[in-house]
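Undergrad: Just need the structure, nothing else, for what follows:
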Amino acid sequence: MTETLRPHTIPSTRRTPQLVGTALGHALEWYDWGIYAIFVPFFATQFFHQGNQLSAVLSSLAIFAVGFVARPLGGFVFGRLADRIGRKTAMSATVATIAVASFAVGVSPTYTSIGAWASLILLVARVVQGLACGGELPSAQTYLSEIAPAEKRGTWSSLIYIASVFGNTVGVLLGLVLTLTLSNTEMHTFGWRIPFLLGGVFGLVAVYMRRKMSETEAFTLAGRERSRLWPELVRHRKEALRVIGLSVGFTVVYYSWVVAAPAYAINSLHVSSSGALWAGVASSVLLMAVMPFWGKLSDRIGRKPVLLISTLGAAVMLYPMQFLMGHNAWRLFAAMAIAAVFISAGVSILPAVYAEMFPTHIRAVGLAVPYSVAVAVFGGTAPYLQTWIGAKLGQSSYTGYVLFLLVVSSLVIARMPETRGKDLR
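TA: You can find the predicted model right below:
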């Protein structure tokens, strides 16, 4: 049986900065995180030896994965900050850190200028960004879920991944504009810097918006409870393991088909850069359009049925999508569009599902640590494995890996309690 939260309303004068600040800051995270994967073909040889293009790309993707290793620590630090000092403070700190790291990449000297020091700068910037990203998503998800009315929490939670996809889509559109207006030489020389520098500017705007936000009612009523962290995490170890099991399938399928698919199509399938980016933009628009529908459906029929539609539907369609994705942009779009429909069902309500697992005093850190571990291990390696396994063993082998993880998540969902409408206080 679910519990019903006493209805409460948020005045529109408070709601607007809360929603805009949450969405804009979260879009920045995924813009900065996504442009790395999108622009790898252009900047890889700027940070590593130019003698071998594939080696440089793989090295850059390895650093992409290393950035994820820092996420669990960042999840712990910023998640604890969110639970002790406030969601608003933690969210402001994360976007400021993300912006600084993005700007550092944009102004970094190249391998030709300073040798391996360029590679080190890229590595440090991605680790710092990984720390911040490890705390951003749990803090933002917790904040949005706590300010949402219980009966509409699934619908409201879709804003998180709408913002995520929007941020990534802006990066893809920027890549499309740059590749159409600049020559290949110009893209490799300076064009790749533009999105990282803009990320720093966007970060300043996000920090300003988040400073105008108010703290959540649930956190305020909890009174900054000083609970002992580790005993509480051990007490809720089943929920932590559930977060990992639930996240592995969604993380890998999302990174494979939403974030990294255009770059993979360019590097491995030799689809034109502009065509692959257009396919990514169009499928992302579809993804954003259907997410509120799934969120609203979960508020009516429950979280579990919608989650299972997502994982099982995506699992069934993985191999057909792989065979559909060929060497032209139209086929790439068709495959990504099918993926978008099923992926959107799950990711649209994950923020609500995660928030409904933990009590207020450890809601952010309780989610942040296991979620960051899952994303670090499985999400961070997804673009690299997609490229490496595809080149060595064939794309079908990588698809089998994704299928297995979706089955794992489906089994976890089947054993979860239904939490629709649960009281978050």
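Undergrad: only C-alpha atoms for contact and neighbour calcs from this point on.
TA: Fine.
Undergrad: Enumerate the positions of the longest helix belonging to the chain that are buried.
TA: What stands out as the longest helix in the chain, according to DSSP state H, is helix 12-47. The neighbour-count criterion (16 or more other Cα atoms under 10 Å) identifies 15, 17-47 as the buried residues of helix 12-47.
Undergrad: Just the helices from the stretch 101-250 of the chain, written as ranges.
TA: Chain-ordered helices for the stretch 101-250 of the chain, with DSSP state H, counting those that start in this stretch as the definition, fall at 111-114, 116-147, 153-181, 184-186, 193-211, 217-222, 229-235, 237-254.
Undergrad: now for these, which one comes closest to residue 419?
TA: For the helices of the stretch 101-250 of the chain, distance to residue 419 was read as Cα to Cα. The smallest value, 10.7 Å, belongs to helix 153-181.
Undergrad: Give me the contact list for stretch 363-378.
TA: Residues outside stretch 363-378 that contact it (Cα atoms under 8 Å, 6 or more residues apart in numbering) are 65, 68-73, 75-76, 78-80, 82-83, 134-135, 137-139, 142, 233, 236, 240-241, 243-244, 247-248, 251-252, 354-355, 357-358.
Undergrad: run this one through as well so I can compare:
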Amino acid sequence: MTSKKHSEFKTLSLCSLGGAFEYYDFSLFALMAPVIGQHFFNESIPSIALMKTFGIFAAGYFARFLGGFYFSHLGDTTGRKSPFMITLFLMAIPTLGIAILPTYEQIGILAPLILLLLRIAQGFALGGEAPCAMAFIHEYASKNKKCFAMGLLFGGILFGSFFASLIYTFLNTLIPKAMFDDWGWRIPFAVGGILGIIGVYLRKNLKESNEFIHCKKSNLLLKVPFLKIFQKHLSKIFIGIIFLLPSSTAFLYYLLISSKTLETEYHFDPKFIKEVTTLGFFLNAIFGIFFGYLSDKFTAKKIYILGIISLCILSSVSHFILSMGSDTIFLLFIMLLSINLGACVGSVFHILTMMFPIQIRTSSLALALNTTNGLFIGITPLLLSNIASFTNNNALPGFYILTLCLLSLVIIIKFNKKYL
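TA: Sure thing, here's the model as predicted:
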């Protein structure tokens, strides 16, 4: 029994660690958007260069559709394990590529074109990582620990974002700004690529989930899982997207892309913003695991409702709170928001996974996750930056998130209990 528990914990930890490496790589691009814009676009106006960088950021998200389709098909037809190895490798190599990529000044238009291709490769890999990991971990974990297992997976993924932010903040403190903007920004990408290659090695001994093996031996696998989804499960895909959108959008806006707005519109110190958002990543990861544990005790539905109601309140008052300009209140806001997002993370992915049978689970998760991230979250930086620019109203992003929260709250309250 002890050996089985040790094996389960080791497997879950390796999956979480691999996810952390991948999301470290993917999050770096958002954090580095301003300095990347300076090096890879020939624009005299920084805001235009930043907008083009966000365009490449969005391209990475759109590529998740293709990656999700390809790797989830493999996951449902050949097994969950093999996509694990490929996706992590495909994330590591482009990240190393960004670390050594010549700038626009050195090779001209080729620089942004190659950057775009590398970002697409990252998105392609990430599109298959999370769905396969979710299906594998959910099937591998004990019956009374499935929410905790999902919390551990996404806690690990969030630790990847935390580590990216930590490295970014540390280097900005250690290296003079001119030096960091010149070449220091390449260091985090080099670190990410090396960590990804290490992750491939660590994952090589993972074994296939018993549920999938049983399904395969019983000849229950489908040749084209996506056809089954479009025939019978499309409505659940839309519901899953609605469940994912509020916390995903809030995480992206408040912790990843709002630093420029916080600096220019709310007048917070850039260094302080980096430190606070880094703490936010850490709290989000810790409480994602904690609320995963609580979801096993009190049901995922209750924890999710708690998280969404809290997010409703925080998003509706965010502009007022940030407008106060108080460092202490800003810090408390980010801490509360990150803890609250942990409640969503620790519950929503179990709900989503339980909605679909084993034969189409990876493909369904890929479609829901990558539509959420590829279509909606991918355009969020462009959408919110344009809203703020054209309307001169910095309160609108908070109300946009509030609307998403209310929509998901209405549906989860009425949602069929058998999935929870």
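Undergrad: circling back: just the buried residues of the contacts of stretch 363-378 of structure 1.
TA: Applying 16+ other Cα under 10 Å to those flags 65, 68-73, 75-76, 78-80, 82-83, 134-135, 137-139, 142, 233, 236, 240, 243-244, 247-248, 251-252, 354-355, 357-358 as buried.
Undergrad: The aligned residue in structure 2 for residue 353 of structure 1: what's it in contact with?
TA: By TM-score structural alignment, residue 353 of structure 1 lines up with residue 351 in structure 2. Residues near residue 351 of structure 2 by Cα under 8 Å, 6+ apart: 300, 301, 419, 420.
Undergrad: The third one reaches residue 348, doesn't it?
TA: No. Using Cα atoms under 8 Å as the test, residue 419 of structure 2 is too far from residue 348 to be in contact (11.2 Å).
Undergrad: who's in contact with residue 62 of structure 1?
TA: Shown here is residue 62 of structure 1, whose contacts under the criterion Cα under 8 Å, 6+ apart are 381, 384.
Undergrad: Now name the helix or strand holding residue 76 of structure 2.
TA: helix 46-77 (DSSP states H and E).
Undergrad: tell me, that helix lands on which residues of structure 1?
TA: Aligned by TM-score structural alignment, helix 46-77 of structure 2 falls on residues 53-84 of structure 1.
Undergrad: repeat for stretch 364-372 of structure 2
TA: Stretch 364-372 of structure 2 maps onto residues 366-374 of structure 1, going by TM-score structural alignment.
Undergrad: Mean deviation, that stretch versus structure 2?
TA: On superposition with structure 2, the mean distance recorded for stretch 366-374 of structure 1 (mean Cα distance after the TM-score superposition for structure 1) is 1.3 Å.
Undergrad: How far does that stretch sit from its chain's centre?
TA: 13 Å (Cα atoms, centre = their mean, to the nearest Å).
Undergrad: ditto for stretch 221-231 of structure 1
TA: For stretch 221-231 of structure 1, the separation from the chain centroid amounts to 28 Å (computed by Cα atoms, centre = their mean).
Undergrad: sorry, back to before: quick check: which of the helices of the stretch 101-250 of structure 1 is buried the most?
TA: Across the helices of the stretch 101-250 of structure 1, averaging neighbours per residue (mean count of other Cα atoms under 10 Å) puts helix 116-147 on top, at a mean of 25.
Undergrad: what span of structure 2 lines up against that one?
TA: Mapped onto structure 2 using TM-score structural alignment, helix 116-147 of structure 1 spans residues 109-140.
Undergrad: Show the buried residues in the contacts of residue 351 of structure 2.
TA: Listed as buried from the contacts of residue 351 of structure 2 are 300, 301, 420; burial here means 16+ other Cα under 10 Å.
Undergrad: Let's have the residues you listed in JSON lines, adding secondary structure and distance to residue 202 of structure 2.
TA: Output for those, formatted as JSON lines (DSSP: H, G, I helix; E, B strand; the rest coil; distance: Cα to Cα, whole Å):
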{"residue": "300", "secondary structure": "helix", "distance to residue 202 of structure 2": "31"}
{"residue": "301", "secondary structure": "helix", "distance to residue 202 of structure 2": "34"}
{"residue": "420", "secondary structure": "coil", "distance to residue 202 of structure 2": "32"}
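Undergrad: Pick the one among the residues you listed closest to residue 157 of structure 2.
TA: The shortest approach to residue 157 of structure 2 among those belongs to residue 300, at 19.4 Å (Cα to Cα).
Undergrad: Now which residue in structure 1 aligns to that closest one?
TA: With the correspondence set by TM-score structural alignment, residue 300 of structure 2 lines up against residue 303 in structure 1.
Undergrad: can I assume that match is in contact with residue 418?
TA: Yes. Under the criterion of Cα under 8 Å, residue 303 of structure 1 is in contact with residue 418, at a separation of 6.5 Å.
Undergrad: give the contact list for residue 103 of structure 1.
TA: Residue 103 of structure 1 sits next to 196, 197, 198, 199, 200 when contact means Cα under 8 Å, 6+ apart.
Undergrad: Closest one of the residues you listed to residue 168 of structure 1?
TA: Taking Cα to Cα as the measure, residue 199 is the one of these closest to residue 168 of structure 1, at 11.6 Å.
Undergrad: Alignment lookup: the closest one to structure 2.
TA: When structure 2 is aligned by TM-score structural alignment, the residue opposite residue 199 of structure 1 is residue 192.
Undergrad: What spatial separation is found between the residue nearest to that match when sequence neighbours are not counted and residue 231 of structure 2?
TA: Beyond its immediate neighbours in the sequence, the residue positioned closest to residue 192 of structure 2 (Cα to Cα, 6 or more residues apart in numbering) is residue 25, lying 5.5 Å away. Distance of residue 25 of structure 2 to residue 231 of structure 2, given as Cα to Cα, to the nearest Å: 36 Å.
Undergrad: Kindly report the same for residue 305 of structure 2.
TA: The separation that residue 305 of structure 2 has from residue 231 of structure 2, given Cα to Cα, amounts to 30 Å.
Undergrad: what's the angle between the strand or helix carrying residue 285 of structure 2 and helix 146-174?
TA: Residue 285 of structure 2 is part of helix 270-298 when elements are defined by DSSP H and E. Taking axes from the mean of the first three to the mean of the last three Cα atoms, to 10 degrees, one finds that helix 270-298 of structure 2 is oriented at 170 degrees with respect to helix 146-174.
Undergrad: list the buried ones in helix 270-298 of structure 2?
TA: Using 16+ other Cα under 10 Å as the burial criterion, the residues of helix 270-298 of structure 2 that qualify are 273-296.
Undergrad: go on, stretch 320-336 of structure 2?
TA: Within stretch 320-336 of structure 2, the residues that count as buried by 16+ other Cα under 10 Å are 321, 322, 330, 331, 333, 334, 335, 336.
Undergrad: Between the two ends of that stretch, what distance do you get?
TA: Between the opening and closing residues of stretch 320-336 of structure 2 lies a distance of 15 Å (Cα to Cα).
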